[in-house]
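Peer 1: Sequence and predicted structure below; questions after.
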Amino acid sequence: MAADFLPGFARHRIDTAPGVTIYARSGGSGPPVLLLHGHPQTLSTWLHIGPRLAERRSVVAMDLRGYGDSSKPEGGGRHEAYSKRVMAADAVAVMRALGHERFAVIGHDRGGRVAHRLALDHGEAVEKIAVFDIAPTATMYARTDKDFATRYFWWFFFIQPAPLPERLIGADPDYFLRHHIENQSKTPGSTPPDLYAEYLRCYADPACRHAICEDYRASAGIDLDHDAADADKRITTPLLALWGAKGTVGKTYDVLATWREKAHDVTGRALDCGHTLQEEQPDEVLAELERFLA
C-alpha cells in the first residue's frame, strides 16, 4: 500500500469543469489555507507543512490538473486547458466545494504560478498569497539568458511540439525524474525514497507526462498573453516570496524586486536550501508562514 503523507486528512474528488475531477485532501479547522504543489511533485510534497498548519487552520492540498491523481484532459489547440487561468478556476471551485469562499493560498513552483493568476482573477477570494522559489512567469521569460536557459532547460524542452519531449522522457522516466529532483534540491535526503516513489508512480503515467508538457506549453503561450493583458494589474493582497539561496531563481533574479513589479505589499527572504523549500527546510518555511498568516 502506498504511504499516506497526510494522515488524518480527508480525501475528496471534486468536479471542477466538464470532464475534470480534482483530487484534494483536507484537514484541520480554522482559517482556510490552500496548498498548491509544483513540478514534478504532487500534493504529497506538503507532508511536513500540511499537518502542522492543520493544528490551527483548515488546510486543503490539491493535485493540480494534469498532476497526481487529478484529471489529465487534452490541452487544446493553444494548450488552454492548462492555462493558469483555468487551473486557478479549478482551485476556486475546490475551495468553494469545501465551504471556503475566502482563503490564503500557498504555491510552490507551478503552484505559485497558479496562485499568481488566482490572485489576479479572483482577488475577492484570496486573503494572502505566498509563492515559493519563483519569479513571475513573464519576467523569467523576458529576462532569459544563457545561464537561465542552461539551468532551467526543461522550460524550453517541455514546450517543444508533442510528442517529442513526451517520447524522450518516456524512454526512462525514472532517470529523468531522479535527475530533475536531485539537481533542483540542494539538501541530500530531503525527498525520501517513499516520497520519491509516490512522485514516480505519477510520473510513470504517459498521460501525466503529456499534461506536464501541456502545462509548460501553456506558460510559454496563452499564459503570456493573459499576463500581457494584465501587465498593469497588481496583486492587492499581501504577498510573501520565499526562495532557495542555493537555487537558480535566487541566483538569477532579485526575487523581491520582481514581485514588487506585480504586487503592492511584498515581503520575503531566501532560505538556506535549493528549490523545494517545503521539503528541504520545512521548519523555517513553517515559521515564515505562521508569521505571515497570523
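Peer 2: Happy to help now that I have it. Residues are numbered from 1 along each chain as shown.
Peer 1: CA only for contacts and neighbour counts going forward, please
Peer 2: OK.
Peer 1: Gly75 against Cys213, yeah?
Peer 2: No. Gly75 is not in contact with Cys213 according to CA atoms under 8 Å; the separation is 9.6 Å.
Peer 1: gap between Asp194 and Leu6?
Peer 2: The gap separating Asp194 from Leu6 is 13 Å, by CA to CA, to the nearest Å.
Peer 1: So between the two, which is more surrounded?
Peer 2: Ranked by neighbour count (other CA atoms under 10 Å), Asp194 and Leu6 place Leu6 first, with 21 against 13.
Peer 1: Gly75 and Cys213: which is more packed in?
Peer 2: Neighbour totals were compared for Gly75 and Cys213, and Cys213 leads with 26 against 19 (other CA under 10 Å).
Peer 1: before we go on, here's another structure to hold up against the first:
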Amino acid sequence: MYDDFTPFDLTVGPADGGHPTDRVRIHGVHGGEGPPVLLLHGFPQTHAMWAPVAEDLARDHTVVVTDLRGYGASGRPEPRDDHAGYSFRAMAADQVEVMERLGYDRFAVLGHDRGARVTHRMLLDHPARVERAALLDILPTGYVYDHTDRRLATAYYHWFLFIQPADLPERLLSGDPIGYLHTALGGWGSGLDAHPVEAVADYERAFADPAARHAMMEDYRAGASIDLEHDAASAAGGIRISAPTLVLWGEQGVVGGNAESPLEVWRREAADPGLVEGEPVAGAGHFLVDEQPAVTTASLRRFLNR
C-alpha cells in the first residue's frame, strides 16, 4: 500500500498568535507526476482508504493523500468550547496549506464522507485554489439536519450520538472500540470484507487510541454547531460552489435512497447548476471506493481528465 509514495508530516497553521488548535501536524503521502490532486478520507477511515485510487491516478497525476486533523496519524489538537478547532473550515485550511507547502497553489480535490464535507468548505472558502472537486456519498450538512426522517435517523444514528457532550459517546465507544469500528465499516455497505485488510489494520490502529476517538467526536460536534453557522453565513453572503464538481453516491446507500436526487440537491449549492454533474455507483453503498473501486476510479479519472 503506497509503496511508491513518499510519506510526509507537515505542521500547518499560523506559527504565532491565534488559538493553539489553529496549528496542527498533518500526515500524508504523495507520489506520481502530473496535475495535482488531493484525496481526503472520511469517518472512520484514514488516508489508507484511497490507496487503490491513488495508485491508479499516480500514473498521470501528482497525488497527495492525507489524514484529516484528528484522524489517522495527524495531530489531535485540544478541543475548544465552540468546536472550531475541528470545523470543516479549519480542516480545509490545513489541506490548502499542505498543498501550498508541497508546491501546488491550484489543484483538484476528491473527498469522501467527512472529507467531502471538508472539500465543500474548501470550495466556498478557497475557490481560487480548487480546480475541480468530487464529492462522494454525501448531501450538504445542513440539508441532512433539515431533512432528517426516521429512515435517515436510523442510518445516521451516529450523527446524533456523537454530538452529545463529552465524554458520554467516548465512554460508550470505549467498551469495544474495534468491535464498533468493524460494525461501522461493515454496516453502511457490502460488509467488512469489502475493505482491504491493510486499510482496516490502519483504521484499527487509529481507532484504538482514545484521543483519536475523542477527536472524531469533536468533528461531529463541530458539524452540528459551528459548521452549520459557517454554511449559513456563506449562503447569506451568496457564496456558492464555483468550480466543476462531480457528485457520486452509492446506489444502494442512504444518500442513494434520498427522496430527492443528490445531483439536484448539489446543483442548488452551485453558482451555476451546470457546474455540477453526477451519477450513482451501481452495486455500492456508502463506501463506494472500497465496494466498487474500478467503477469509482474510472468515473473520477474521466472527470479529472476533462
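Peer 2: On my side now, so go ahead. A quick note: this is a predicted structure, and the numbers were derived from the prediction, not measured.
Peer 1: Let me see the TM-score of these two.
Peer 2: After superposition, the two chains reach a TM-score (TM-score structural alignment, normalised by the length of structure 1) of 0.96; 290 aligned residues with a CA RMSD of 1.1 Å.
Peer 1: Helix, strand or coil: sort out the residue most central in space within structure 1 for me.
Peer 2: Centroid-nearest residue in structure 1, with CA atoms, centre = their mean: Gly111, separated by 1.9 Å. At Gly111 of structure 1, secondary structure determined by DSSP: H, G, I helix; E, B strand; the rest coil is helix.
Peer 1: What's it aligned with over in structure 2?
Peer 2: Under the alignment (TM-score structural alignment), Gly111 of structure 1 maps onto Gly115 of structure 2.
Peer 1: Test my guess that that match contacts His41.
Peer 2: Yes. Using CA under 8 Å, Gly115 of structure 2 makes contact with His41 at a distance of 4.8 Å.
Peer 1: so what's in contact with those two at the same time?
Peer 2: Taking CA atoms under 8 Å, 6 or more residues apart in numbering as the contact rule, Gly115 of structure 2 and His41 both touch Leu68.
Peer 1: Gly250 of structure 2 -> structure 1?
Peer 2: With TM-score structural alignment as the criterion, Gly250 of structure 2 lines up with Gly244 in structure 1.
Peer 1: What is the burial count for that match?
Peer 2: 26.
Peer 1: again with the one 3 residues further on
Peer 2: Residues near Gly247 of structure 1, counting by other CA under 10 Å, number 22.
Peer 1: Same check on Asp283 of structure 1?
Peer 2: Asp283 of structure 1: 15 neighbours (other CA under 10 Å).
Peer 1: residue in structure 2 matching it?
Peer 2: If you follow Asp283 of structure 1 across to structure 2 using TM-score structural alignment, you land on Ala294.
Peer 1: you'd agree that match is in a helix?
Peer 2: Yes. Ala294 of structure 2 forms part of a helix when assessed by three-state DSSP.
Peer 1: Now do the strands in structure 1.
Peer 2: 10-17, 20-27, 32-36, 58-62, 103-108, 126-132, 239-244, 266-271 (DSSP state E).
Peer 1: Cys208 of structure 1 matches what in structure 2?
Peer 2: Taking TM-score structural alignment, the alignment pairs Cys208 of structure 1 with Ala212 from structure 2.
Peer 1: My read is that that match contacts Tyr71, right?
Peer 2: Yes. Look at Ala212 of structure 2 against Tyr71 with CA under 8 Å: they come within range, at 6.2 Å.
Peer 1: Mind checking which of the two has more residues around it?
Peer 2: The neighbour count for Ala212 of structure 2 versus Tyr71, taken as other CA under 10 Å, is higher for Tyr71 (28 against 21).
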